[in-house]
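>>> give the three-dimensional model of this entry:
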Amino acid sequence: MQSIVDTVSLPLFYNQLAALDSVVHDGFRFEPVRRPADLSRQNVVPLLGEEFAPAGRFYPVVFSSGDRPVPIAVMGLDTGENRFVDAQTGAFPRGLYVPAYVRRYPWLLAHRPGDGELILCFDPSSGVVRAGGKGGYPLFADGGPSPALSRIIAFCHTFEAAAARTENLVRHLMELDLLKDAALDIRTEMLAHAPAYAGFRIVDGARLLDLAPARLRDMAHDGTLQWIHDHLKSLDLMETLYGKRRGRRPARIARALRSAVRIANVA
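Okay, the predicted model is just below:
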């Protein structure tokens, strides 16, 4: 059985990290954000809880396995293949939802050693930040962040706040034992060796319904129940994703394959 999800170690896509400094980088400019170089070879991308609804319209939303599960958008069943982005440019087709984790790159807020203050960092290998020249946007103006850099800083802080809420969701799911291991089980007589994909978790709907009414009311009030609903609804897209893997097939076979794809529990 092949694992859909390799170990997700953050920060994904980042090769290096350098702290942005108003003295060191005075006069530097940056280009509009580019997509991570490895995006076309990444079959899963981390998600924030608020993104379950918009991302779940296009990608199955599941949780990684391991001691610290991470919500992820599944963009390909096979490791090293992203079925949605352009293999050369890493660009998403127009109209497709782009996860905030991708939009944040190459910027990142990190805790400074010593005082723990959050500082803005970037990946120097991205080629986004450069010394002088024309084009792009200035990093600093009048001794402070430029308007363009201020927008990036604001986005990164918004991202961190949403990430904290997402971590709370995962912690609650773990405490309530609501996450279960699952597999994508392909069953059809047309495939001599039916593939199966594992390595991910989903919310156990039966256990969710067994929760005390007061707990469910609290989850409905803080929005996490809606996030769980969006996650479960997105699982229907697994068969669509499998169809992308199989490529073009005669309509008769395609219909049979779609009816054969299901999410199975892992004993």
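
>>> alpha carbons only for contacts and neighbour counts from here, please
Fine.

>>> contact partners for residue 59?
Residues in contact with residue 59 (CA atoms under 8 Å, 6 or more residues apart in numbering) are 73-75, 234, 237-238, 241.

>>> inside helices: which ones of these?
Here DSSP state H is the test, and the contacts of residue 59 give 234, 238, 241 as lying in helices.

>>> which ones are touching the residue nearest to residue 38 when sequence neighbours are not counted?
Closest residue to residue 38 apart from its sequence neighbours, by CA to CA, 6 or more residues apart in numbering: residue 13 at 6.4 Å. Listed by CA under 8 Å, 6+ apart, the contact partners of residue 13 are 36-39, 105.

>>> quick one: the strands in the stretch 51-200 of the chain, in order.
Remark: strands assigned in the stretch 51-200 of the chain by DSSP state E, counting those that start in this stretch are 61-64, 71-74, 107-111, 118-122, 129-131, 137-138, 140-141, 144-145, 179-186, 196-203.

>>> redo these as CSV? Include mean neighbour count.
Below are the strands of the stretch 51-200 of the chain laid out as CSV (neighbours: other CA atoms under 10 Å):
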stretch, mean neighbour count
strand 61-64, 28
strand 71-74, 27
strand 107-111, 19
strand 118-122, 18
strand 129-131, 17
strand 137-138, 20
strand 140-141, 17
strand 144-145, 14
strand 179-186, 21
strand 196-203, 22
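
>>> how close does the residue nearest the centre of the chain get to residue 72?
Using CA atoms, centre = their mean, the residue of the chain that lies closest to the mean C-alpha position is residue 46, 2.3 Å off. Separation of residue 46 from residue 72 (CA to CA, to the nearest Å): 4 Å.

>>> to check against the first, give me the structure of this:
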Amino acid sequence: MATQLLFYEKAAPVTFKDHGDLSVKTGGTYGFARNVNSVPLTAVEFSAAAAAYPIVFAGEGDAVMPAVILGARAEENLFVDEDGRWSGSYIPAFVRRYPFVFSSSDEGKQLILHVDESFEGCNRAGLGERLFDSSGERTQYLQNLLRFLQEYQGQFARTQAYCKRLKDLDLLQPMQAQFRIAGGEERSVSGFHVIDREKLKAVETDVLRQMFDTDELECTYLHLHSLRHFNDMVQRLAGSSPEAETGTDDGDAAATDAAEPADETV
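Predicted coordinates for the structure are as follows:
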């Protein structure tokens, strides 16, 4: 459940010299995300994402971030079909920002916009949206894109603060999801954490109030509620077969019976 650049293969800094005639056509396919079983999530997305996917916490140390689980094994995304269409009710911002991404320099003081030149929608035939006009100025599309990525970067920083609080309170515990589908095949997803319900109950009232005021408590309950979607994943795996079952090995953390950016200046 790595949360690195995932589907980015050839990210290059956006410049007029290299991309003055580049156009980008997005939204037609999400085939680039077909081989990832999780993607990072920011806290502001919890409400929408919790309605469709299990939300967990992936990574170690200061690199812990929320993520949505998309598949029951490595290189499997159950929400992208053979034609590259996304079948989930919500598309995470990490996916929507592709093929663009920020990288940081000068110890994070400067953000540099990159584009994955390997993306099939990148072209020099005028299909989609231009990044620069003929005089070298940013197009409205690029301006809007930069605002979107700046907002994403701000939400990413706020999400890091939320994860730090969870770690400081020692609320995260390891979890493994196990799946049994028709025919007896078994799969498992591990390497992530969930919030320990019992430890959450023991958090002091003044800290809970702080979490309530910052919407962190709401995110916490949305995360816990979202874990029920591990059962939905079994249905996607087995075509709603009654023989499919799911289980978790963390006790109360996800008690069910049947059953992981960085990156402006151009």
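
>>> about what we covered before: now structure 2: which of the contacts of residue 59 of structure 1 match?
Contacts conserved in structure 2 for the contacts of residue 59 of structure 1, using both residues aligned by TM-score structural alignment, their matches' CA atoms under 8 Å: 73-75, 234, 237-238.

>>> rewinding a little: can you select the buried ones from the contacts of residue 13 of structure 1 in ChimeraX?
Command for ChimeraX that selects the buried part of the contacts of residue 13 of structure 1, burial taken from 16 or more other CA atoms under 10 Å:
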select :36,37,39,105
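
>>> still contacting in structure 2, which of the contacts of residue 13 of structure 1?
Shared with structure 2, among those: 38-39 (both residues aligned by TM-score structural alignment, their matches' CA under 8 Å).

>>> elements contacting whichever helix in structure 2 runs longest?
Longest helix in structure 2, counting residues (DSSP H): helix 140-168. Contacts defined by 3 or more CA pairs under 8 Å, 6 or more residues apart in numbering; DSSP states H and E place helix 140-168 of structure 2 against strand 65-69, strand 129-130.

>>> for these, give me a markdown table that also has distance to residue 164 of structure 2.
Shown next, in a markdown table, are these (distance: least, CA to CA, whole Å):
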| stretch | distance to residue 164 of structure 2 |
| --- | --- |
| strand 65-69 | 9 |
| strand 129-130 | 39 |
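
>>> what is the burial count for the equivalent of residue 149 of structure 2 over in structure 1?
Taking TM-score structural alignment, residue 149 of structure 2 has residue 156 as its aligned residue in structure 1. By other CA atoms under 10 Å, the residues close to residue 156 of structure 1 number 21.

>>> what of the one 10 residues further on?
Counted with other CA under 10 Å, the burial measure for residue 166 of structure 1 works out to 21 neighbours.

>>> tell me who's in contact with it.
48-49.

>>> that one -> structure 2?
Looks like residue 166 of structure 1 aligns to residue 159 there (TM-score structural alignment).

>>> in structure 2, what residue corresponds to residue 46 of structure 1?
Matched by TM-score structural alignment, residue 46 of structure 1 corresponds to residue 40 in structure 2.

>>> then residue 218 of structure 1?
Under TM-score structural alignment, residue 218 of structure 1 pairs with residue 210 in structure 2.

>>> about what we covered before: out of the helices and strands packed on helix 140-168 of structure 2, which gets nearest to residue 184 of structure 2?
strand 65-69 (22.1 Å; CA to CA).

>>> touching, residue 163 of structure 2 and residue 64? I think so.
Yes: counting by CA atoms under 8 Å, residue 163 of structure 2 touches residue 64, with 6.6 Å between them.

>>> contact partners for the residue lying closest to residue 30 of structure 2 once chain neighbours are set aside?
Nearest residue to residue 30 of structure 2 in three dimensions, chain neighbours excluded: residue 84, at 4.8 Å (CA to CA, 6+ apart). Residues counted as contacts of residue 84 of structure 2 (CA under 8 Å, 6+ apart) are 29-32, 34.
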